[in-house]
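> Mind looking at a prediction? Sequence and model below.
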Amino acid sequence: MQVPIVSNGGQDGPGDQVQDKEKLFQLVADLSREETREAALLELSKKREAFPDLAPILWHSFGTTATLLQEIVCIYPLLTPPQLTAHASNRVCNALALLQCVASHQETRTLFLKAHIPLFLYPFLNTVSKTRPFEYLRLTSLGVIGALVKMDDSDVINFLLTTEIIPLCLRIMETGSELSKTVATFIVQKILLDDMGLQYICATAERFFAVANVLSSMVNGLTKDPSVRLLKHIIRCYLRLSENMRARDALRTCLPEQLKDPAFTNCLRDDNSTRRWLSQLLFTVGNPNTHEAQVEL
C-alpha cells in the first residue's frame, strides 16, 4: 500500500518526514509483539492526530485489526463479575481510541462496519458498574460509536438500527455519568436526525415511549443537576421527534413541563441556537393545527 509521507504543516524537512514515516510504521509493527504492544498502543493513541493516514495503515497492516480486537475480547472475563482494574481499562481504551480513528476515516469507515466491529464494543456498553475503570471504558466505547454517527452517513445509521445500540444508549442515558449521558444522547440524536432513524423509532408506540420516557427522566434529573450541554441534546431529540405527526401528537401529553418553565431553561440564555430549537419545539407541540414542523437543521 502506498502511504503518503506525514508532514508537519510543511515545516519538516525531508529527513524529518522520513523519520515520522518510519516511526509510524515501527509503532504499528510493535502492535504485533506482546512485549511491545502496550507501549505502542499508548504512543499511537496519544499521537493519532499527528498521523492523518493512521486509520488506513492500521486497517491494511497484516494482523493489526485482529490484534486490536484481541485486546478487546481479552477484557470480557473481567466484566462479570466486575474485576476491571484501572490499568486494564486504560490499555483497552487505548485500543478503542485506535478503532475510533478507523471508524472516523472515510476510507476505512465502510470496511469497519462491514466487519461488524461495533458489536465487539457492546459488552462494554452493557456494563453497569459505576467505578472509574468501567465508566472510562463505557465512555471510550461510546466515543467510537459517536465518531461513526458524526459522519452523517445513512449506511452507519442503517447498520446501527439492526443492532441493540438504542436500548444500550437509553440505559446509559438513565444511569451514566453526565459525560456518558451526553455522548449517548448525542448518538440517539444523530440516529433521529436520519430519516430512517426517525421512522424506526416512531414506527411503534413501544419504541417511541422508550425514548420519550428516558428523555423525560433526564429532564427531571436536570432539575437537581443542571447541564447545558446535556439539555441541548435532549431538546434536539424532542424537536426531531416532533417532526413525526404521531410522535408530535404524543408529545402534547408527555412533554416535560420543565421545558415550559423559564426558570428551568434560563441556563440556555447564552445559547441562541438551543433557545430557537426550544421555541420551535414548544410552538410545534403546543399548536394542534401544526402539520409540518419547519425546523432549521
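Sure thing, it's come through. Because the structure is a prediction, the values reported are computed rather than measured.
> rest of the way, CA atoms for contacts and neighbours
OK.
> Distance from stretch 225-235 to the middle of the chain?
In terms of Cα atoms, centre = their mean, to the nearest Å, the centre of stretch 225-235 is set 16 Å apart from its chain centre.
> any idea how far E178 is from L222?
10 Å (Cα to Cα, to the nearest Å).
> should've said A184
10 Å.
> Looking at these two, which is more packed in?
A count of neighbours by other Cα atoms under 10 Å puts A184 above the other of A184 and E178, at 29 against 18.
> What are the contacting residues of the helix or strand the more buried one falls within?
Here A184 sits within helix 178-193, counting by DSSP states H and E. By Cα atoms under 8 Å, 6 or more residues apart in numbering, the residues outside helix 178-193 that reach it are 135, 138-139, 142-143, 145-146, 149-150, 152, 157, 166, 169-170, 172-175, 197-198, 201, 227, 229-230, 233-234, 236-237, 240-241.
> For the strand or helix carrying L24, could you pull out the residues that count as buried?
Using DSSP H and E, L24 sits within helix 14-30. For helix 14-30, a neighbour-count test (16 or more other Cα atoms under 10 Å) marks Q17, D20, K21, L24, L27, V28, A29, D30 as buried.
> For the helix holding A184, what is the distance to the chain centroid?
7 Å.
> How about stretch 43-50?
20 Å.
> again with stretch 265-284
For stretch 265-284, the distance to the chain centre is 24 Å (Cα atoms, centre = their mean).
> repeat for stretch 276-287
A distance of 27 Å separates the centroid of the chain from that of stretch 276-287, by Cα atoms, centre = their mean.
> And the contacts of that stretch?
Contacts for stretch 276-287 (Cα under 8 Å, 6+ apart): 235-236, 238-239, 242, 248-249, 251-252, 259-260, 290, 293, 295.
> next up, a second structure to put side by side with the first:
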Amino acid sequence: MSAPNMDCEQRGDIDSVFGWIANLCNKETRLWAMLELFERRTHIDSLGLLLWHSFGAVSGLLQEIVSIYPAIYQEIELTGQQSHRICTAIGLIQAMASHPFIGIQLIRCQFMCYLMPLLKMTSQTRAVEHVRLSVLGVICGLLKSDHPEIVSYFLGTELIPLTLRQLEFGTTMSKVLCAFVLYRTLEHEVGLKFASRRLARKLHLIHTLARVVHQLTLEPEPRVLKHVVRIYSRLADHPQNLELILKLLPAQIRNGYFCQEGLVGFESASLELADLNRKLSKNEEKDKVCDDAMPENH
C-alpha cells in the first residue's frame, strides 16, 4: 500500500497514520486513533481509501455506530462525551463517503442502513444535534456525487419523512441540510417521480413546505428559503403537482414578500421567485384557456 500524500514528509508521521488505522480494530485504542485521524483528515488525501481498504477499520467504525443504538431505542439522553465519540467516527465515515468510488460501495453494501436510525432521535439537545448534523453531512456528501443509484437507495429508506420532520421542527443548521437533501433528491428524475406518485406523499411534502415558509416569515433564514423555493420549482416541473402547488402555495411566495435585493445566502431570490411564479402563471393561463374552450351547457 502506498503512503498517502501529507503535509508532513517524515516517514514516522506516515507510519503513525497506518498505526492509527490499525488501532481502529481495538476497542481500547480506537478512540485515540479516531481522534488523531479525524484531526488530520484534511491533510491526508487518501484517508477514505486507506480506511476502506484497511483490515478491520470499517468494522471498528461500525461498532461505534451500533454502540449508540440503546440510547436511541431506550430514549436514553446522550452525553457530550458519547456524542463527540460517535461524531468522530461519523466524520471518518464521511471521509470515505466523499470518495466517488467508495460512496457508491457504501450504498451497495447497505452501510447507510446503520446510520439512518440516528436520524430518528427527536431530542433537540446539543449532543443529539451534533450526531444528527454529522449523519446529514454524510448523506449530503453522497448526494453531491450525482449518482442516480444513490438517490434510488435513499428513496427506499425513511429519509424523506425524516428530513421533512427536521425541516419543520429542527434547528437552523438541520433545516439547511435537510432542505438541501430534499432538493438534491428531487433534482433527479427518479426522485421527482417518487415524490409526485402518490397524493398522500405530495400533500405531506407540500403542506410541510408551506408551514416552513410561514416560519420563515417570522424567523428569516435565506439558506433554507433558497432550497425551499428550488424544491417548489422542481415540483412544478411535474404536471401532476401544479394544481396542488397553486392551491396550497403560501401567499408570501407569490406576492414578493421575500424579493429582497442582496439577500445574504440567497442573493438570487428575486430571480428564482420570479421564475417559479412564471411557471405557475403559465399553468394558470393554460387552465383558463381550457376552461374558456369548454362548451357551455344549454
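Received the coordinates, thanks. Please read all numbers here as calculations on a predicted model, not as lab measurements.
> re the thing from before, measure the mean distance from the helix holding A184 of structure 1 to structure 2 post-superposition.
Superposed on structure 2, helix 178-193 of structure 1 shows a mean distance to its aligned partners of 0.6 Å (mean Cα distance after the TM-score superposition for structure 1).
> Could you give the residue range in structure 2 aligned to that helix?
Under TM-score structural alignment, helix 178-193 of structure 1 corresponds to residues 172-187 of structure 2.
> how close does the counterpart of F208 of structure 1 in structure 2 sit to A127 of structure 2?
Alignment note (TM-score structural alignment): F208 of structure 1 maps to K202 of structure 2. Going from K202 of structure 2 to A127 of structure 2 by Cα to Cα gives 33 Å.
> got it, and F258 of structure 2?
According to Cα to Cα, F258 of structure 2 and A127 of structure 2 sit 34 Å apart.
> One more: R41 of structure 2?
22 Å.
> With A179 of structure 2 instead?
With the distance defined as Cα to Cα, A179 of structure 2 ends up 22 Å from A127 of structure 2.
> Those two - which one has more neighbours?
Neighbour tally, A179 of structure 2 and A127, criterion other Cα under 10 Å: the higher count belongs to A179, 27 against 18.
> Please report how far that one lies from F154 of structure 2.
Taken as Cα to Cα, the span from A179 of structure 2 to F154 of structure 2 is 15 Å.
> again with V17 of structure 2
According to Cα to Cα, V17 of structure 2 and F154 of structure 2 sit 33 Å apart.
> Next: A274 of structure 2.
Distance, A274 of structure 2 to F154 of structure 2, by Cα to Cα: 31 Å.
> which one of those two has more residues nearby?
Legend: neighbour count by other Cα under 10 Å for A274 of structure 2 and F154, higher for F154 (19 against 16).
> what's the counterpart of that one in structure 1?
Match for F154 of structure 2 (TM-score structural alignment): L160.
> can you tell me the helix or strand for its match?
Using DSSP H and E, L160 of structure 1 falls in helix 154-161.
> So what touches that helix?
By Cα under 8 Å, 6+ apart, helix 154-161 of structure 1 touches L113, L148, V149, I191, D194, M196, G197, Y200.
> Give me the buried entries from those residues.
L113, L148, V149, I191, D194, G197, Y200.
> who are the neighbours in contact with T171 of structure 2?
Taking Cα under 8 Å, 6+ apart as the test, what T171 of structure 2 contacts is Q124.
> Can you tell me how far it is from P239 of structure 2?
Remark: distance between T171 of structure 2 and P239 of structure 2 (Cα to Cα) = 33 Å.
> Contacts for whichever helix or strand comes after the helix holding L24 of structure 1, please.
Scanning forward in sequence from helix 14-30 of structure 1 by DSSP H and E, the next helix or strand is helix 34-46. Outside helix 34-46 of structure 1, the residues within contact range by Cα under 8 Å, 6+ apart are L27, V28, D30, L31, R91, N94, A95, A97, L98.
> Max pairwise distance over those: which two?
D30 and A97 (16.6 Å; Cα to Cα).
> all helices for the stretch 101-250 of structure 1, in order.
Counting by DSSP state H, counting those that start in this stretch, the stretch 101-250 of structure 1 has helices at residues 106-114, 122-125, 132-149, 154-161, 165-175, 178-193, 195-201, 205-224, 228-241, 245-254.
> Comparing the fourth one with structure 2, how large is the average distance?
The one in question is helix 154-161 of structure 1. Counting by mean Cα distance after the TM-score superposition for structure 1, helix 154-161 of structure 1 comes out at 0.8 Å.
> Aligned to Q82 of structure 2, what sits in structure 1?
Aligned partner of Q82 of structure 2 by TM-score structural alignment: A88.
> for C109 of structure 2, that is, sorry about that
That one, C109 of structure 2, aligns with A115 by TM-score structural alignment.
> Now do its match against T64 of structure 1, distance only.
Distance from A115 of structure 1 to T64 of structure 1, by Cα to Cα: 14 Å.
> These two - which one has more neighbours?
T64 (18 against 9).
> residues contacting that one?
Per Cα under 8 Å, 6+ apart, neighbours of T64 of structure 1: V28, L31, S32, L58.
> these two touch, right, the third one and T65?
No: here S32 of structure 1 lies out of contact with T65, judged by Cα atoms under 8 Å, at a distance of 10.0 Å.
> between these two, who's got more neighbours?
Neighbour totals were compared for S32 of structure 1 and T65, and T65 leads with 21 against 18 (other Cα under 10 Å).
> how far away is the more buried one from P77 of structure 1?
For T65 of structure 1, the distance to P77 of structure 1 - Cα to Cα - is 21 Å.
> got it, and A205 of structure 1?
37 Å.
> V214 of structure 1 now?
Distance from V214 of structure 1 to P77 of structure 1, by Cα to Cα: 30 Å.
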